[in-house]
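Novice: sequence first, predicted model second:
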Amino acid sequence: MPGKVADFLRTTELEPAERAALDHGMTVRCGRGYTRRITAVPAVHRQLLARCQPLDGDQVVPAQRKARREYENRVTGLGAPA
């Protein structure tokens, strides 16, 4: 997940499984930002994505909206919900 999404999720209330996945992820630096590699079942990724919906609003910077869209594309690529 993009770093801007991970930063946003750290400030929100998460379920224990979501928090554990985020906390146990590995940070990978790339360019100016970073990516958080999270190992979790697709359902947890979908829950995290659902919690990122405020990043689609008009009050956020374009980079945050783009980061959320990139994460959505990655999660969508995981396949259909089980």
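Specialist: On my side now, so go ahead. Numbering: from 1, shown residues only.
Novice: switch to C-alpha atoms for all contacts and neighbour counts from now on
Specialist: Fine.
Novice: which residues does whichever strand or helix holds Glu70 contact?
Specialist: According to DSSP states H and E, Glu70 maps onto helix 62-76. Outside helix 62-76, the residues that touch it by C-alpha atoms under 8 Å, 6 or more residues apart in numbering are 1-5, 42, 45-46, 49, 52, 55-57.
Novice: one more time with 6 Å
Specialist: Contacts to helix 62-76, defined as C-alpha atoms under 6 Å, 6 or more residues apart in numbering, come from residues 1-2, 4, 55-56.
Novice: try it against this one:
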Amino acid sequence: MRAAYLGGRSIAALIREHGVSRGAIRTAVVVLMPEHTAAGREDAPAPELPVTLDMPGRVAGFLRTAELESAERSVLDRGVTVRHGQGYTLRVSAVPAVHRQLLARCQPLDGAQGAPAYPAQRMARRAYENRVNALTSTAGP
């Protein structure tokens, strides 16, 4: 049965040939060859899907002047600017890991590393931080 499955025989063909249920064939394939089935890859992490977040304009402006990796730079370049009164937000679509990287890069806005802290910049960074943290708290099982 294993050789037939590896040879490309369908589960339906194996059912007809051996006269057993679909569940029996699938169980046999999973037990005998876990590396060839999706069930055998349960330990592999699921790929992260892109998530769209609104990044405050002050954060986006700071990040545009910072040294970023190519993936982070392309995410910012693909962002859509949404005007709000005098300011704007940048609607950014990226996987949560990239959002976390961008958040880490804008730490100086909070007055870290001896840089002067301005209340509006701190507030903008914290707003983005709250949005990123909300992603990770809802992404759990």
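Specialist: Looks like it arrived, so ask away. Here the structure is a predicted model, which is why all the values come from computation and not from measurement.
Novice: can you pull the TM-score for these?
Specialist: The TM-score (TM-score structural alignment, normalised by the length of structure 1) is 0.93; 82 aligned residues with a C-alpha RMSD of 1.6 Å.
Novice: rewinding a little: in structure 2, what stretch matches the helix holding Glu70 of structure 1?
Specialist: Mapped onto structure 2 using TM-score structural alignment, helix 62-76 of structure 1 covers residues 119-133.
Novice: how big is the offset of that stretch relative to structure 1?
Specialist: Stretch 119-133 of structure 2, aligned to structure 1 and superposed, deviates on average by 0.3 Å (mean C-alpha distance after the TM-score superposition for structure 1).
Novice: what comes up buried for that stretch?
Specialist: Buried residues in stretch 119-133 of structure 2, counting neighbours by 16 or more other C-alpha atoms under 10 Å, are found at 121-129, 132-133.
Novice: about what we covered before: which of the contacts of helix 62-76 of structure 1 sits closest to Asp23 of structure 1?
Specialist: Met1 (12.7 Å; C-alpha to C-alpha).
Novice: how about the contacts made by the residue nearest to Gly79 of structure 2 when sequence neighbours are not counted?
Specialist: Distance criterion C-alpha to C-alpha, 6 or more residues apart in numbering; nearest residue to Gly79 of structure 2, sequence neighbours excluded, is Val92 at 4.6 Å. Residues near Val92 of structure 2 by C-alpha under 6 Å, 6+ apart: 52-53, 79.
Novice: what are the boundaries of the helices in structure 1?
Specialist: For structure 1, the helices defined by DSSP state H occupy 3-10, 16-23, 42-51, 62-76.
Novice: so which of these comes closest to Gly33 of structure 1?
Specialist: helix 3-10 (6.6 Å).
Novice: list the helices and strands that closest one packs on?
Specialist: For helix 3-10 of structure 1, the packing partners by 3 or more C-alpha pairs under 6 Å, 6 or more residues apart in numbering; DSSP states H and E come out as strand 33-37.
Novice: what do you get if the cut-off is 8 Å, keeping everything else the same?
Specialist: Under the contact definition 3 or more C-alpha pairs under 8 Å, 6 or more residues apart in numbering; DSSP states H and E, helix 3-10 of structure 1 sits against strand 33-37, helix 62-76.
Novice: which residues in structure 2 does that helix align to?
Specialist: Going by TM-score structural alignment: helix 3-10 of structure 1 matches residues 57-64.
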